[in-house]
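>>> Sequence below, structure please.
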Amino acid sequence: MPSVISFLLASPWANFPVTILLFYLFGWRAFLFIIAAIFIAITTGYIFMFLESVNLIEKSKSVELKEKFSWKDFKSMSLKDSFLGIIYSIWSITDMLAWWSIIGLLIASFIGAFVPAHIFSRFFGPSILGLLATLAFATIIEVCSEGSAPIAFELFRKTGAFGNPLVFLLAGVATDYTEIGLIWTTIGKKTAIWLPIVTVPQIITFGFLFNYFVR
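Take a look at the predicted model:
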């Protein structure tokens, strides 16, 4: 169970396509996003291991392989079928991510064109209240990681605060109501409830530190 939570937290920001996008938008600062995401994922995993040991979350389910289980069917797959399957998967993923990226770019363009900079400086500035407002904004906006990156960059461009985009990106995963709902139904309600409780304080802390030490 803890490994699943760590994967859900790290995968949106430590995967290759989003890494390229973050470096394109934020330059060397993208390293900080990735390091923070991995750190929070690992620490959260250890915390969930402790919670599991004291029965505060659902226990991990053990999986037993059947005696008749065999890799024969997998090994017998032809190279042609494997290649076609890879091409189909690439196309399906690209088609899905492209639309999310377009949505994110449209939202970022709308913000850049119609939302005055002083609004962002006032409500989403480098302060605790600004971080909490960013947290609330990230919870409401339901956009995948590829779509969130352009919005986060626009937030950074408007405010000059690096911690707020970090909170927007990472908290968007930790407080994503669809993801929490999925964890609630597939893993258990205790795990779903503990996810934001464990992760949000870490994210706010990183955001606070980045606002004061990263320019």
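
>>> CA atoms for contacts and neighbours, from now on please.
Fine.

>>> who touches the helix or strand harbouring Leu182?
Taking DSSP states H and E as the criterion, Leu182 maps to helix 177-186. Defining contact as C-alpha atoms under 8 Å, 6 or more residues apart in numbering, one finds that helix 177-186 is touched by 139, 173-174, 189-193, 195.

>>> Greatest separation within those residues: which pair is it?
Spanning the widest gap among those are Thr139 and Lys190, at 19.6 Å by C-alpha to C-alpha.

>>> Thought Phe153 was touching Ile111, still the case?
No - with contact defined as C-alpha atoms under 8 Å, Ile111 does not count as touching Phe153 (10.9 Å).

>>> So which of those two has more stuff around it?
Phe153 (20 against 17; other C-alpha atoms under 10 Å).

>>> picking up where we left off before, name the residues of the helix holding Leu182 that come out as buried.
Within helix 177-186, the residues scored as buried using 16 or more other C-alpha atoms under 10 Å are 180, 183.

>>> So which bits of the longest helix seen in the chain are buried?
Secondary structure of the chain per DSSP state H: the longest helix is helix 79-114. Across helix 79-114, burial judged by 16+ other C-alpha under 10 Å covers 97, 100-101, 103-105, 107-108, 111-112.

>>> Also this sequence, please, to line up against the first:
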Amino acid sequence: MSTHQHQSGCCPSEVSQKPVHSHDDGGGCCPPKQKVDWLLWGSAALVAIGFALSFVPAPLPGFVQTYADGVYELVTRMWWGVLIGLVMVGLLSKVPREFVLSVLGRGGSMTGLVRAVAAGVILDLCNHGILMVGAKLYERGASYGQVVAFLVASPWNSFSLTLVLVALIGLKWTIAFIVFSMAIALITGFVFDALERRGMIAPNPNSADLPQDFHFWREAKAGMASVRWDGAFLVDVAKRGVSESRMVLRWILFGIVLAVLVRAFMTGDMFADYFGPTLLGLLATIGAATIIEVCSEGSTPLAADLITRADAPGNSFAFLMTGVATDYTEIMVLKSVTGRWLNALLLPLITVPQVLVIAWFLNMGA
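Below you'll find the model as predicted:
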């Protein structure tokens, strides 16, 4: 029996007679020791230090004060979207895949893309919280075209930020921005689905067919009745939300650090002062939006300044959309989720030309 335990039992704690070394080389049944995620914990430490320094009453040395203020601003703007994203990821982990497929529709179809775009517009989350949900939708079987359409349509099209945008730039421009952003999201998703059908990008390995006898409301009613809304359920949702969002949190925290470092050399006023309604100004706006990580709450007032102070509505639209299409956090998350650089890098290659054309049109029509 002892020989059997040594071969089929797992870790050294289960076989206390003598140490077991066979698991060290990865060939045993013990899981390999996980490596420290230095990017995650290093970025988290730098953000925590900057946030703590922002509460120091005495003035800090120039760059340190800029760094602390920048971290404080971004964290206080982003925390609610990240928190809601964590909760939604935790809840989605409890939802069977069939429900997600039923709501989003069949991947590779126009109906599925329209539903994904509508979900992105309706969902009230910032671009950092929405990344967590998009990654979870991919895991739950949504097609890559649907995920991309969902992400492109989402970040600043939330209900609350739409109201802010109406107050800042007026109803006409707000409606125009929403319509054009939905069109870009729909076209981009369609292109990705076409590339998948042609075999140029790999399909989602998590995809599955919806059972023919699946009835959404009947299954939903039965599922809700079986849920025990107690403390254990809420704790499990929180744990799942955090554990399954580590990949996204890593890039969000790194994005905060990088954004604050860049902000030390490029202020928001530069957008309004130097990015006018010319081709050069439009290209400069897209370049700046690519470099600087600005969350949806921060991009909305800056985009409004490009209309009210620079008289460049196309630049304003480009700033909002390019921040989504070229956002390095989003690109890295897509690469991590799909495991392919091609899938991630195609996002800016497909969306930015569309943004340029529409932005130029808006500037000429202003």
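
>>> about what we covered before: quick one: which of Thr139 and Lys190 of the first structure has more around it?
Relative neighbour count places Thr139 above the other of Thr139 of the first structure and Lys190, with 18 against 15, counting by other C-alpha under 10 Å.

>>> Now do the more buried one against Ile193 of the first structure, distance only.
15 Å (C-alpha to C-alpha, to the nearest Å).

>>> What strand or helix carries the residue nearest the centre of the second structure?
In the second structure, the residue lying closest to the centroid (C-alpha atoms, centre = their mean) is Leu131, at 1.9 Å. Using DSSP H and E, Leu131 of the second structure sits within helix 127-139.

>>> What range does that helix cover in the first structure?
Alignment note (TM-score structural alignment): helix 127-139 of the second structure is unmatched in the first structure.

>>> After alignment, which residue of the second structure pairs with Leu129 of the first structure?
Match for Leu129 of the first structure (TM-score structural alignment): Leu280.

>>> for the helix or strand where that match lies, packing partners?
Assigned by DSSP H and E, Leu280 of the second structure belongs to helix 279-291. Contacts defined by 3 or more C-alpha pairs under 8 Å, 6 or more residues apart in numbering; DSSP states H and E place helix 279-291 of the second structure against helix 313-325, helix 341-365.

>>> Where in the first structure does the last one fall?
Equivalent residues of helix 341-365 of the second structure are located at 189-213 in the first structure, counting by TM-score structural alignment.

>>> now swap in stretch 40-53 of the second structure and tell me
Here stretch 40-53 of the second structure fails to align to any part of the first structure, judged by TM-score structural alignment.

>>> Show me which residues of that stretch are buried.
Across stretch 40-53 of the second structure, burial judged by 16+ other C-alpha under 10 Å covers 40, 43-44, 46-48, 50-51, 53.

>>> and the two most separated of the residues you listed?
The span of these, defined through C-alpha to C-alpha, is set by Leu40 and Leu53 at 20.0 Å.

>>> Quick check: closest non-adjacent residue to the residue mapped onto Asp305 of the second structure from the first structure.
Using TM-score structural alignment, the equivalent of Asp305 of the second structure in the first structure is Glu154. Closest residue in space to Glu154 of the first structure, ignoring its immediate chain neighbours: Ala108 at 5.9 Å, by C-alpha to C-alpha, 6 or more residues apart in numbering.

>>> re the thing from before, would you turn the buried residues of stretch 40-53 of the second structure into JSON lines with distance to Gly145 of the second structure and secondary structure?
Output for those, formatted as JSON lines (distance: C-alpha to C-alpha, whole Å; DSSP: H, G, I helix; E, B strand; the rest coil):
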{"residue": "Leu40", "distance to Gly145 of the second structure": "28", "secondary structure": "helix"}
{"residue": "Ser43", "distance to Gly145 of the second structure": "31", "secondary structure": "helix"}
{"residue": "Ala44", "distance to Gly145 of the second structure": "32", "secondary structure": "helix"}
{"residue": "Leu46", "distance to Gly145 of the second structure": "35", "secondary structure": "helix"}
{"residue": "Val47", "distance to Gly145 of the second structure": "33", "secondary structure": "helix"}
{"residue": "Ala48", "distance to Gly145 of the second structure": "36", "secondary structure": "helix"}
{"residue": "Gly50", "distance to Gly145 of the second structure": "38", "secondary structure": "helix"}
{"residue": "Phe51", "distance to Gly145 of the second structure": "37", "secondary structure": "helix"}
{"residue": "Leu53", "distance to Gly145 of the second structure": "42", "secondary structure": "helix"}
